[in-house]
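Asks: Below is the sequence, then the predicted model.
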Amino acid sequence: MRRARQPPMVTRRLRVPAPPGPRHLASHPLVEIRPMFQRALVALDLTPAAETVLRALPALRSLGTTELVLVHVSGVGDPFGDPHTEREMQVARLRALGAFLEREGFQVRAEVGEGEPSAEIVRLAGEEGASLVVLGSRSRSRVQEAFLGNVAMGVLRKARTPVLLLHVDPDPVDASGPDSPGSTVASPPLGDHVLFATDFSEAADRAFIWVERLAALRRGRFHLLHATSVALEEVPDAEQALAILEERLVRAGAKKVRTSVERPTAARAVVDAAARDSPPLVVMGTHGRGFLGRTVLGSVARAVAQESRAPLLLVPPHSRG
């Protein structure tokens, strides 16, 4: 008999994977060790902040990235100007910025698109065969609010590849270029320390595939986090589910895995966990139910991007895994 719908605040039961055992483990073979994101598309707005984004890009080497496609999406432009000349100037600017990355060992190409930014970024990512889209985010600024609220949200809705939000702060002293003597290149390896936030939804399951690949590629430290605001009766189920994910990471090659079930709100739990250690790579699936909510950038990811210095890897529902 179908159970009646429960009123709010009644304890819910988690969808817990089958207990670990020979059959369960057989369904999750060891992850193949291969470059995760060999070709990345990097969206740049050609403002001075673009140089700061570039300083963080050498960290992509730790994810297997060897090729970068620098993209700028232009608007309508000057109706009295020459669009061909304007496009050439934008391409030249991208190539000048890319020279720094070529000296860092990347293969770099420049592309200029025109139209609605999020749609054009996604279109170019597919056309270029990019396995990752990289967007820069600056904490607590109007620019970031507009960017996260429009471009990044649109990219996530349409993207079929993971999207990496890199936290970058412009250097108020040095504005002479990313490779000038006064510049600092803040590019710690990505993937040595990973924080995976999960609500055990299908969206989180898809994102976890990428976490397993990180374990196989980097073999670093991992923190599996579930936040809950419901009754304590749920905790044993959550701990069991996290234990299964922990075992999968160990089999993939992770050196150290810890799990936690925490009581703050989802956003607060992720931000606090990311602040306890050196900034980890935070991985989350979008469009999950409960933990991430329906509007991920309107809640959890927005809060993490604004309040944490941690890079944020968001895996959209239709991501190619």
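Replies: Cool, got the structure.

Asks: use CA for all of it now, contacts and neighbours both
Replies: Fine.

Asks: Counting neighbours, what do you get for residue 142?
Replies: 10 (other C-alpha atoms under 10 Å).

Asks: can you give me the helices for the protein?
Replies: Applying DSSP state H to the chain gives helices spanning 22-26, 49-56, 83-103, 117-128, 142-146, 153-158, 202-218, 235-252, 266-275, 300-307.

Asks: Dump the ones you listed into JSON lines; add distance to residue 315 as well.
Replies: Formatted as JSON lines, these follow (distance: least, C-alpha to C-alpha, whole Å):
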{"stretch": "helix 22-26", "distance to residue 315": "24"}
{"stretch": "helix 49-56", "distance to residue 315": "20"}
{"stretch": "helix 83-103", "distance to residue 315": "26"}
{"stretch": "helix 117-128", "distance to residue 315": "14"}
{"stretch": "helix 142-146", "distance to residue 315": "20"}
{"stretch": "helix 153-158", "distance to residue 315": "8"}
{"stretch": "helix 202-218", "distance to residue 315": "6"}
{"stretch": "helix 235-252", "distance to residue 315": "17"}
{"stretch": "helix 266-275", "distance to residue 315": "16"}
{"stretch": "helix 300-307", "distance to residue 315": "12"}
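
Asks: dropping in the other structure now:
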Amino acid sequence: MVAYDRILVPTDGSDGVERAIEHAVEVATIHGATVHGLYVLNSDAYAGLAMESSWESVDSLLREDAETAVARVREIATERSETDGTAVPVQTAVVEGKPSREIVRYAENQDCDLVVMGTHGRGGLDRLLLGSVAESVIRASSIPVTTVPVEA
């Protein structure tokens, strides 16, 4: 059996991604691993904002959302611990950049053994037009990636 010591679970703060977080915590519980919760601030996505918007206030709001999202990773691990008495250590981080690139970079830099990601399971034209962070991570990562379907 493969043992995992460090499991990365990227989050975007959506309700659906909680299934992936719960799965990562479950695997961490079985293996005695640490869960790393990661939020990537995709600043490119906000480049089109009107210049009268104050970048400082936008940045502040984005960081608040990011901190809330990674805090939820810790909350889910704590809830699991309260249920069965098994504590799962959690580390969290917020980074900036292109999500797929930063997820792979973080996983490699932190010597993660597994990446657990939510995926909407889009196929065909939707994936072609919208892209898929999970697919990009799978293609670029030397670290195993488990995808968990999330609800729309």
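Replies: Thanks, I have the structure now. From a predicted model like this one, the values you see are computed outputs, not experimental measurements.

Asks: To residue 136 of the first structure, which of the helices of the first structure lies closest?
Replies: Nearest to residue 136 of the first structure, of all the helices of the first structure, is helix 49-56, at 5.9 Å by C-alpha to C-alpha.

Asks: And that closest one, what does it pack against?
Replies: Applying 3 or more C-alpha pairs under 8 Å, 6 or more residues apart in numbering; DSSP states H and E, we find helix 49-56 of the first structure packed against helix 83-103.

Asks: One more pass at 7 Å, please.
Replies: Packing contacts for helix 49-56 of the first structure, counted by 3 or more C-alpha pairs under 7 Å, 6 or more residues apart in numbering; DSSP states H and E, involve no helix or strand.

Asks: by how many degrees do it and helix 83-103 diverge?
Replies: In terms of direction (axes from the mean of the first three to the mean of the last three C-alpha atoms, to 10 degrees), helix 49-56 of the first structure departs from helix 83-103 by 30 degrees.

Asks: And for the alignment partner in the first structure of residue 106 of the second structure, the neighbour number?
Replies: Under the alignment (TM-score structural alignment), residue 106 of the second structure maps onto residue 124 of the first structure. As a burial measure, residue 124 of the first structure scores 18 neighbours (other C-alpha under 10 Å).

Asks: so who does residue 122 of the first structure touch?
Replies: Taking C-alpha atoms under 7 Å, 6 or more residues apart in numbering, we find residue 122 of the first structure in contact with 155, 158-159.

Asks: Now residue 39 of the second structure: closest residue in space, sequence neighbours ignored.
Replies: Sequence neighbours aside, residue 94 is the residue nearest to residue 39 of the second structure in space, at 4.9 Å (criterion: C-alpha to C-alpha, 6 or more residues apart in numbering).

Asks: corresponding residue for that neighbour in the first structure?
Replies: By TM-score structural alignment, residue 94 of the second structure lines up with residue 112 in the first structure.

Asks: do you know how far its match is from residue 41 of the first structure?
Replies: The gap separating residue 112 of the first structure from residue 41 of the first structure is 12 Å, by C-alpha to C-alpha, to the nearest Å.

Asks: And these two? Which one has more around it.
Replies: Applying other C-alpha under 10 Å to residue 112 of the first structure and residue 41 shows that residue 41 carries more neighbours, namely 28 against 19.

Asks: Thank you kindly, that will do.
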